[in-house]
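Novice: could you look at this predicted model? Sequence included:
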Amino acid sequence: MEPPGNMYWDLNSLNGIFNWTAWYRKDASLWLSYGSRLKLNTSKRHAASRQLSIRNFYKEKTKDFIGMISNCRDQAQRFKLVYKLQKYLNIDMFGRCYEKTCESGMKIENKSCENILKQYKFYLAFENSHCKDYVTEKYWNALKRDQIPIVNWKNIDEDIVIPKSYINVYDFNDVKSFVTYVKAVSSNETLYNSYFQWKLKYKDKGSCISCELCQKLHRNSYQRQVYSDLAGWISDDFCPKLTIVSEKIQIFKQWLWSFGIDMQ
């Protein structure tokens, strides 16, 4: 389930061993996605329409922006992005990388992280790597909490996510343009609620790797193969393979950004 940047062993030693692969990438033998969209049939669309007509997602939220980062490896430079956004937006950041958990950071009686997160309109679903097809539970869980995910995608095909369910920082020319737009969404009830119209067409059907494996094992037409160059296949990506040295540099940069020092 991890991107190439989190693989430190010698992948060449695995060449010629495996017939199939299971990964979040769609070119794997088995697509091990964190979530997947399912198009609703007519009857389910009618039921979804009735449910949506009695919901006002905007009024169900009492706070604006929240994010959680617990994996401090940062090939995608999301700490730097959060630092820039916090100059203009009031963002509550939690997780191991910020040394702030939901329980200790929020002085409320309910200690459930999920219940805390649900109070916010937007969730910063920033991935730690800009890798092919790498969309994790951050995005899918935000949808389950009826939030608008704010994402940092650069190499994601829209066919693996739900259209018009998120706001991508990199769809804007610069940070200020993004901030202007997201503030407008946050203050406009109609505009905010429009980001949940996807519920009329789709649902998250999740992922069942054992189901897919069982189906393909019973397909005689599924051609046998051997990954003779597993390392080459894994590295055929947009994102670089992170090394121990570059990881230490990223952690050092993160420490500088926490003090407001921007080192390019």
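Specialist: Thanks, I have it.
Novice: rest of the way, CA atoms for contacts and neighbours
Specialist: Will do.
Novice: can you give me the helices for this structure?
Specialist: Taking DSSP state H, the helices of the chain run over residues 42-53, 57-60, 78-85, 102-105, 113-117, 137-144, 175-187, 189-194, 209-217, 230-235, 244-257.
Novice: could I get those helices as CSV with mean neighbour count and distance to Met68?
Specialist: Putting the helices of the chain into CSV (neighbours: other Cα atoms under 10 Å; distance: least, Cα to Cα, whole Å) gives the following:
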stretch, mean neighbour count, distance to Met68
helix 42-53, 13, 28
helix 57-60, 16, 21
helix 78-85, 18, 11
helix 102-105, 14, 9
helix 113-117, 15, 10
helix 137-144, 19, 9
helix 175-187, 15, 19
helix 189-194, 15, 22
helix 209-217, 12, 27
helix 230-235, 15, 28
helix 244-257, 15, 15
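Novice: use this one as the comparison:
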Amino acid sequence: MTINYYGTIVIATLDIFSGKHLRDQQYLLKFPGGIFLFDLIQEAEKNKFLVMGLDEFKNGKESVKPAYLVSDMGIGLECCGDKLSPGILWALESPIVSTRFYNSLNKITEKFPITLLWSACNERVSQKSNFEAIFWPNHNYKNKIFEGNKEGIVAVTAYKRHLRLIWIPSKLNLYGIIRAVASMVLHAPRTVWIKFNDPWVHRDNTNNKFNLIKEVGLSTKLDIYGNGWDKTSYFKNSKEMMNVIKKCYKGVINGGVKQKLETISKYKFCICYENIKLNGYITEKIFDAIQSRVIPVYSGAPDIENYVWPCSFINADKFSDVKALVTYINSLSLETCEQILHCGERYLNSDDYSKLSSKNLAKKFINKLKALA
């Protein structure tokens, strides 16, 4: 039977999500946010779009006009021409990690009719592009919840500072100056300029996360999981931090998102610190904790309470300092903890949460593309 397609969607994202992986739900479930790609394809095909990966398009897979590029951070833009038009520009990566992309948003978004990004990005998007805010694509993973005695605090977070092209010292000591100068010598002048002058870089929340981890690690049971924490040379300017990492670091959680949530569920609290403080920049961290029936200790988006019920988490940004925060955490009664957890359960079943679902985001993408076609 011949299908009358609306058009073609070419998905351009990281190489780990090639065309052959885009329909593999189990593979995509291994990655935070990966399930969104599966939901996007399901929604696209339901609405009679032909879907393929950028690699398949490059290899000559037959497409149906009009063909639109759905691009993660501008990937694949060089392939646009007679057979492929720019469609949607989107991204889930942090402005701290992908600084050059976010710094160049105005120029990049001039080429796309639609831009779907964190709400704070509106100030940088070209007026030639139709901007709409999006949120982290959440999914009900139906993970197993640990029902035993929960205690301690967990941090499941990658240490990404070592991945950045330019290292900015938190203190102007000799060690920090040497590291900063080395970064300048090793990397492009434009990147150096961006890292030291872009105001978003200075909303970096990493040091606040370090301070909480150090305070908790010295006084309370803390376990840390994630990539990069074994790079202890990055903590040489803080012996206390090095000792905490050596004591608390448990390695990387293998097995995908479900295994991560099952690990989180064994603890009482979860450190959920975004790596930047921007309106609308709310990633999976707080939702992972709530789904795992663990109390989130959150720091990040100033407007978080517009999207996540305030009764379902501890807002670390409301405390005067890290000592006051840790004192409060340690003072919580069992009754108060249960109230926070119960609020989280109600939130997961609310319309407020469903608006942030992966399926809802997929529908938004397809509706935008249907309007283009």
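Specialist: Received, thanks. These numbers were taken from a predicted model, which means no experiment stands behind them.
Novice: redo the helices of structure 1 as JSON lines? Include distance to Ser29 of structure 1.
Specialist: Output for those, formatted as JSON lines (distance: least, Cα to Cα, whole Å):
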{"stretch": "helix 42-53", "distance to Ser29 of structure 1": "31"}
{"stretch": "helix 57-60", "distance to Ser29 of structure 1": "38"}
{"stretch": "helix 78-85", "distance to Ser29 of structure 1": "30"}
{"stretch": "helix 102-105", "distance to Ser29 of structure 1": "38"}
{"stretch": "helix 113-117", "distance to Ser29 of structure 1": "33"}
{"stretch": "helix 137-144", "distance to Ser29 of structure 1": "21"}
{"stretch": "helix 175-187", "distance to Ser29 of structure 1": "37"}
{"stretch": "helix 189-194", "distance to Ser29 of structure 1": "36"}
{"stretch": "helix 209-217", "distance to Ser29 of structure 1": "9"}
{"stretch": "helix 230-235", "distance to Ser29 of structure 1": "12"}
{"stretch": "helix 244-257", "distance to Ser29 of structure 1": "29"}
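Novice: out of the ones you listed, flag the one nearest Pro3 of structure 1.
Specialist: Proximity to Pro3 of structure 1 (Cα to Cα) singles out helix 230-235 among those, at 8.9 Å.
Novice: so that closest one aligns onto which residues of structure 2?
Specialist: Across structure 2, nothing matches helix 230-235 of structure 1 (TM-score structural alignment).
Novice: also stretch 45-53 of structure 1?
Specialist: Using TM-score structural alignment, stretch 45-53 of structure 1 pairs with nothing in structure 2.
Novice: run through who's touching that stretch.
Specialist: Where contact means Cα atoms under 8 Å, 6 or more residues apart in numbering, the residues beyond stretch 45-53 of structure 1 that reach it are 199-201.
Novice: so which of the helices of structure 1 is nearest Cys131 of structure 1?
Specialist: helix 230-235 (10.2 Å).
Novice: check which helices and strands the closest one sits against.
Specialist: Under the contact criterion of 3 or more Cα pairs under 8 Å, 6 or more residues apart in numbering; DSSP states H and E, helix 230-235 of structure 1 touches no helix or strand at all.
Novice: for that helix, what is the distance to the chain centroid?
Specialist: Offset of helix 230-235 of structure 1 from its chain centre (Cα atoms, centre = their mean, to the nearest Å): 23 Å.
Novice: still on that earlier bit, so how do I select the buried members of the contacts of stretch 45-53 of structure 1 in ChimeraX?
Specialist: To isolate the buried subset of the contacts of stretch 45-53 of structure 1 in ChimeraX, counting by 16 or more other Cα atoms under 10 Å, use the following:
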select :199,200,201
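Novice: which one of the helices of structure 1 lies closest to Phe126 of structure 1?
Specialist: Closest among the helices of structure 1, using Cα to Cα: helix 78-85, at 6.5 Å.
Novice: now the angle between helix 244-257 and that closest one, please.
Specialist: Angle, helix 78-85 of structure 1 to helix 244-257, by axes from the mean of the first three to the mean of the last three Cα atoms, to 10 degrees: 20 degrees.
Novice: reformat the contacts of stretch 45-53 of structure 1 as TSV; add distance to Gln215 of structure 1.
Specialist: Formatted as TSV, the contacts of stretch 45-53 of structure 1 follow (distance: Cα to Cα, whole Å):
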residue	distance to Gln215 of structure 1
Lys199	29
Leu200	29
Lys201	26
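Novice: which residue in structure 1 aligns with Ala182 of structure 2?
Specialist: Applying TM-score structural alignment, one finds that Ala182 of structure 2 falls in a gap with respect to structure 1.
Novice: mind listing what Tyr166 of structure 1 touches?
Specialist: Contact analysis of Tyr166 of structure 1 by Cα under 8 Å, 6+ apart lists 148-151, 195.
Novice: now the strands for the stretch 51-200 of structure 2?
Specialist: Using DSSP state E, counting those that start in this stretch, the strands found in the stretch 51-200 of structure 2 span residues 67-72, 85-90, 114-117, 130-133, 153-156.
Novice: tell me the angle the first one makes with strand 85-90.
Specialist: Right, the one you point to is strand 67-72 of structure 2. 20 degrees.
Novice: tell me, strand 67-72 of structure 2 lands on which residues of structure 1?
Specialist: Counting by TM-score structural alignment, strand 67-72 of structure 2 corresponds to no residue in structure 1.
Novice: return the set of buried residues in that strand.
Specialist: Neighbour count says strand 67-72 of structure 2 has 67-72 buried, by 16+ other Cα under 10 Å.
Novice: as JSON lines, the residues you listed with distance to Met242 of structure 2 would be great.
Specialist: Shown next, in JSON lines, are the buried residues of strand 67-72 of structure 2 (distance: Cα to Cα, whole Å):
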{"residue": "Ala67", "distance to Met242 of structure 2": "52"}
{"residue": "Tyr68", "distance to Met242 of structure 2": "49"}
{"residue": "Leu69", "distance to Met242 of structure 2": "45"}
{"residue": "Val70", "distance to Met242 of structure 2": "42"}
{"residue": "Ser71", "distance to Met242 of structure 2": "40"}
{"residue": "Asp72", "distance to Met242 of structure 2": "36"}
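Novice: give the contact list for the residue of structure 1 most remote from its centre.
Specialist: Within structure 1, the residue lying farthest from the chain centre (Cα atoms, centre = their mean) is Asn220, at 35.1 Å. The contact partners of Asn220 of structure 1, taken as Cα under 8 Å, 6+ apart, number zero.
Novice: so what's the residue opposite Arg25 of structure 1 in structure 2 once aligned up against?
Specialist: The equivalent of Arg25 of structure 1 in structure 2 is Ser119 (alignment by TM-score structural alignment). Listed by Cα under 8 Å, 6+ apart, the contact set of Ser119 of structure 2 reads 132-134, 279-281.
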